[in-house]
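1. Output the structure for:
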Amino acid sequence: MERSFRNKVLFIAFAFALLSAVAVGRLIYVNLKGDEIVENAARSFKDVTIKVLPRYRAAITDRHGKPLALSYPVGYVFTFKFYAFKDEEKKRKLARVLARLLNLDERELLKLFELKRPSIELATFPLERTEEVARAIKSVDYDPKKGRYEKPFISSFVNVGEKFERFYPHGRLASNLLGFVKKDGSGGGGLEYQFEERLLGGKKRFVRYILYRDKGFLFLEPLDEEELVARELRLSLDFRLQAAVEEIKREIVRKFRPKKVVVVVMESKTGKIRAFTTYPDFDPNRTRVYKPYTRNFGTVDLFEPGSTFKPFLVAYALEKGIIGPRTLIKIDYGRTVVHRKTLRDPVSYLRKKKFITPEELLVYSSNVGAVKLGLRLSAAQFKELLSLFRLDETPRVLLGETPPLIADLRNEVNRAYASIGQGLSFNALHLLSSFNALVTGRWVKPSILEDEEPEVRPLPLSPSTVKWVRRTLVKVVEEGTGRRAKTELYFVGGKTGTAQKFDARLKRYSNRKLTTFFVGFFPSEPRFTALILVDEPKGKELYGGTVAAPFFKKLVEKAAVIYGLEPDKR
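-> Below you'll find the predicted structure:
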């Protein structure tokens, strides 16, 4: 008897040890192969839904640590396979209960109930209200007349959970740059998408549970979950300047009702982007409403540069000895013919001149002079010009940067129009980075991260050419088409641009749809390089010098106060 009992104990112990070994082995296997197991399960059973819980997402801050995006835990109400629940009266009751409790729109909830999705998030709420919300959901099944809970139980299809929610404390500020976070916790655009791995602490997304035929959850927790350290993303943006630029953008929108606006400010020497805003913008806390406007118009959209291209053309011609500073360029009183089309200079000063200097070409923005100069360049030289200032390739700073579009420069007519910025298209950040190279003599890769080392490459451009360009661009503001950007205390250098937009329907350039620019630097020894682009402004006298230049002046004055710039006008 005693021997038999001992054998039974040994057998039970052996069986338990074997089962433990199998369980541990299974857990280790799940730890290593968890994702694969769940994916196979999802393929094997059509009713399996994989549910991934959003992880903590690190903050995004400005250069001084001011939060621009934060994560915090919230409770949320979600359904699973709600389309299988057929009690319409209980559905309506649930909608009433949740609408009253969480201040929601009852009709919107009923619309969500009709979706044929495995799982639907209905609402979020403060974490401390979890028990209250859970009780409210359960109360829908309670029949006070009978004094008991009645089937079918709606609470079997609706539950509460916990997740992290993203919050943007400054709403629309830099929204198109920051992007947004989707309901599943993944980045939906902008920097949130570009730096997803860093913000979450790694690529691996652990499957937490699956739902199988409404019979509960299978948890797949790794034995030793690898440590995932979410790292804060410290941007180069300066909140003070960003806020000032946002206000300038709003003023532009109020005054001109444009289709788009882009304003970018970068440090000339380091390439650090200190402010970046676009319009239309959106509130990333409410992405459902503004989804069409979530893209970054400063990097995705292409614009013809118009007269802002002329400084590149003149600088190249000077550097290569095609012209000298005193070379006279024949403009025939501001009139020429290109491919049977008459081209005229709009500035009255130019209509009195048969010849102009390269300086006058830029100061008064002569289209005729630029065309005459551009036709002196061969196709190979024009391509070299674009390559010299890196206009032929994007800086590759932000995801989704659209590469430039460049017409076939072997065609002489294309070269003529390219000289005045037609047939070439760049995104705004690309144009700004190349302009910064022009006025500093060094190509500096723009950077959006404060802790990133500047990437600098000298340009094969002589100091004398750079000095001449800077001096002439200051004269554009002091005496020429950019006079409305002039300030009392600081020298500003820059170039206006007014680009007619090509009308695909009419197959010609429009006289009514324009993109206006001012791209410049300040003070005279550049500390900042900036661009203001206003697309399709509405009103009268719509030129770069009348639309964008006055707001560049405001930008300079605000930046001077923020950074305590020493006046350089004596």
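2. contacts, neighbours, all on C-alpha from now
-> OK.
3. Which stretches in the stretch 1-150 of the chain count as helices?
-> If you assign secondary structure with DSSP state H, counting those that start in this stretch, the helices in the stretch 1-150 of the chain sit at 2-44, 88-102, 106-113, 130-139.
4. nearest to I406, of those?
-> Proximity of the helices of the stretch 1-150 of the chain to I406 was assessed by Cα to Cα; the nearest stretch is helix 2-44, lying at 45.8 Å.
5. chain center to the closest one: distance?
-> For helix 2-44, the gap between its own C-alpha mean and the chain's C-alpha mean amounts to 50 Å (Cα atoms, centre = their mean, to the nearest Å).
6. Give me the contacts around stretch 70-85.
-> Identification of contacts with stretch 70-85 by Cα atoms under 8 Å, 6 or more residues apart in numbering yields 56-60, 113-127, 129-130, 152, 154, 157-169, 214.
7. try 6 Å
-> With contacts defined as Cα atoms under 6 Å, 6 or more residues apart in numbering, stretch 70-85 is touched by 57, 59, 116, 118-127, 157-167.
8. go on, stretch 515-532?
-> 262-268, 490-499, 533-536, 543-544, 548-549.
9. Try it again at 7 Å.
-> 262-268, 432, 436, 490-501, 533-536, 543-544, 547-549, 552, 568 (Cα atoms under 7 Å, 6 or more residues apart in numbering).
10. want to put them side by side, so please do this one too:
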Amino acid sequence: MSLFINNKVEKTFFELSGIRRRWILVLFLLGFLTLIIRALYLQSVNKNFLQEKATATSNRVISLSADRGKITDRHGNILALSTPVFSVNANPKITKVKMSKEQRAQLESILKISSAEVDDKIFNSPKDNVYLKRHVPPSDAEQLKVLKIPGISFENDFQRFYPGGEVSANLVGFTNMENVGAEGIEKAQNSSLSGVAGRRKVLKDKLGRFVDDIDDIKLPQEGNDIRLSIDQRIQYLTYRELAKSIEDHKAQAGSAVVIDAKTGEILALANLPSYNPNNLNAGNGPTRNRAVTDVFEPGSTMKPFVVSAALDSGIVRPNQPIDISAGFMKIGSFTIHDAHAEPGRFSMTVSEVIAKSSNVGAARIGLMQDPKNLWGTLNKVGFGTRTNAGIPAEVSGALRNYKNWGVVGQATVSYGYGGINMTLLQLAQSYTVFANDGELKPITLYKRNEPVMGTKVFKKETVKTMVEMMEGVIEDGTGGNAKVKGYRVAGKTGTAEKIINGKYEKNKNIGSFVGLIPATNPRIIMAVMIDEPSVGSHFGGVVAAPVFSNVMAGAMKILNIPQDDKPQNKIPQQEKAEPKETI
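-> So this is what the prediction gives:
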């Protein structure tokens, strides 16, 4: 209340009595005392209650796996796809307390995990969440859900499945446990195949069950599908016939490549040994893609390029005689010889040098040429550089600079030894010059929808002449086992000793063959390499040429390619051994 006296304001306040103040103070003290007593009770007497409440619910961010894109062949046949599976998780703090002995026994049985693993992941783990097992099949996950084990939860996941198994394993590759590409196309195209994972923030109860979403769900974005140039049917044929030759000749390994000669698309690429990408623990596990990682000296498959370079520049003619010195040629202290030398025969035509695979003849033709020009031709057809076909781990091989050749080096390079080595894929691509009027085609593992331009290497007339010479290899030379009924075939055999610790090993050889079919208008190129055949012959005409014949007989029907038969191109009645090609 205010009173106005002499224009001054005076204020009067009501004051509480002493008794009332004491009662209010007592009430405040009692309230604080109650809170203190309650806190002491909860912390000391009933702390388990608080801990259970704290763990009764928890927030967790769940990653939502994106469905990885499919890998298919050129016709859409599945080579790799994702199948739905589950990841089984556990909250050790809950599970080890709540899980009964019976539940534990069933858990171990269903997930096929040991008792020691359960101890390690649940009973001895300080973590709040652990993976018990990844990639659990839906049927097993359903059995486990029925048990309702406290603290056990499930997450949707994906696992890759490869219908082709080991037939295309080295090519397609595989993913790791996190669904990330680890080998092959799975690795090369991982970013495109993977998509983008989503996110879900959830509330979980003490049993590990989802209670509610507590934030907006970010949906995953599916990965892109990848279509390869491979034809699954030809891939299977190639793998089957390659495996047969390796088994028949007890070889260490082998590779084969089939290319569409006009488009540069790889129709098949097979390697042995292979592995099962659906079970990486089987056998010896993953193996390398030898067709792009392993290099070898090409031997006589090199000769068509050396002779074509000489034809192209007008140095030699097809019927021109070449001195072969009865199959022996000395350069200083170095000797080149033909194992099939005919006593008293001192010359062969250029065409016969190719058909009979004469090392001496090829060396003489190579030495007729300017080393810089010869090196330039070999470089143009891709030797010493990667094909860039889109296959991981591809190596470039080697082509020694012509300045470091010397006379011996130039001579040995001319028949595929010495300063040159390459992958089988490089060798297969190089032969596209003989199927496209002298133009080297870029090759690819991915399906093409448009024609591609190549690099001009030889004249059209030169290529026509060389294809006729390589038909002679099949008709009258070392490649008789490559014949295909109803079709004219052109090709070249090769046999080379392997280099071990810097030295040539006479008893360890690589037999190879590269062929074109139909020879009148080549549509398909196939290169085959057999590594260390040990039973029967080791020559390319015996171990590799039959693979070409058997695969191409089926491929011509699959691709519906018209025959260009001529009477003398008949299937041989018995194997025809190729003369040995050595330094």
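11. circling back to that earlier point, pipe the helices of the stretch 1-150 of structure 1 into a markdown table and attach mean neighbour count and distance to L391 of structure 1 per row.
-> As requested, the helices of the stretch 1-150 of structure 1 are arranged in a markdown table below (neighbours: other Cα atoms under 10 Å; distance: least, Cα to Cα, whole Å):
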| stretch | mean neighbour count | distance to L391 of structure 1 |
| --- | --- | --- |
| helix 2-44 | 13 | 45 |
| helix 88-102 | 16 | 53 |
| helix 106-113 | 15 | 49 |
| helix 130-139 | 16 | 55 |
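12. Using CSV, lay out those helices together with distance to L237 of structure 1.
-> Putting these into CSV (distance: least, Cα to Cα, whole Å) gives the following:
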stretch, distance to L237 of structure 1
helix 2-44, 38
helix 88-102, 36
helix 106-113, 38
helix 130-139, 37
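13. who wins for proximity to S236 of structure 1 among those?
-> Distances from S236 of structure 1 to each of the helices of the stretch 1-150 of structure 1 were compared by Cα to Cα, and the smallest falls on helix 2-44, at 36.7 Å.
14. Of the helices of the stretch 1-150 of structure 1, which is nearest H339 of structure 1?
-> Of all those, the one in closest proximity to H339 of structure 1, counting by Cα to Cα, is helix 106-113 (59.6 Å).
15. by contact count, what packs against that closest one?
-> helix 88-102 (3 or more Cα pairs under 7 Å, 6 or more residues apart in numbering; DSSP states H and E).
16. Contact partners for the closest residue to K98 of structure 2 other than its chain neighbours?
-> Using Cα to Cα, 6 or more residues apart in numbering and skipping the chain neighbours, the partner closest in space to K98 of structure 2 is P150 (5.9 Å). The neighbourhood of P150 of structure 2, defined by Cα under 7 Å, 6+ apart, consists of 94-95, 98-99, 207-208.
17. tell me, what residue is most central in structure 2?
-> G184 (2.2 Å; Cα atoms, centre = their mean).
18. R234 of structure 1 and D62 touch, don't they?
-> Yes - counting by Cα atoms under 7 Å, R234 of structure 1 touches D62, with 5.7 Å between them.
19. got any residues that touch both of those two?
-> With Cα under 7 Å, 6+ apart applied, the contact sets of R234 of structure 1 and D62 do not overlap.
20. residues contacting the residue opposite E566 of structure 1 in structure 2 once aligned?
-> In structure 2, the residue paired with E566 of structure 1 is P562, using TM-score structural alignment. Not one residue lies near P562 of structure 2 by Cα under 7 Å, 6+ apart.
21. Assign a three-state SS to P562 of structure 2, would you?
-> coil (DSSP: H, G, I helix; E, B strand; the rest coil).
22. And it, how far from D212 of structure 2?
-> P562 of structure 2 sits 66 Å away from D212 of structure 2, taking Cα to Cα, to the nearest Å as the criterion.
23. what does S313 of structure 2 give?
-> Counting by Cα to Cα, the gap between S313 of structure 2 and D212 of structure 2 amounts to 80 Å.
24. With N271 of structure 2 instead?
-> From N271 of structure 2 over to D212 of structure 2 the distance is 51 Å, taken as Cα to Cα.
25. In terms of neighbours, single out the busier of the two.
-> It is N271, of N271 of structure 2 and D212, that has more neighbours when counted by other Cα atoms under 10 Å, with 27 against 12.
26. Need the nearest residue in space to that one, chain neighbours excluded.
-> Counting by Cα to Cα, 6+ apart, the nearest residue to N271 of structure 2 once its immediate chain neighbours are dropped is S255, at 4.5 Å.
27. tally of neighbours for the one you found?
-> 29.
28. That one is in contact with P273, isn't it?
-> No - counting by Cα under 7 Å, S255 of structure 2 does not reach P273; the two are 9.2 Å apart.
29. Can you classify the closest residue to D35 of structure 1 other than its chain neighbours as helix, strand or coil?
-> In space, not counting the residues next to it along the chain, D35 of structure 1 is nearest to V207; the distance is 6.5 Å by Cα to Cα, 6+ apart. Three-state secondary structure (criterion: three-state DSSP) places V207 of structure 1 in coil.
30. any idea how far V207 of structure 1 lies from A559 of structure 1?
-> For V207 of structure 1, the distance to A559 of structure 1 under the criterion Cα to Cα works out to 48 Å.
31. Kindly report the same for F309 of structure 1.
-> In this structure, F309 of structure 1 lies at 26 Å from A559 of structure 1, with Cα to Cα as the measure.
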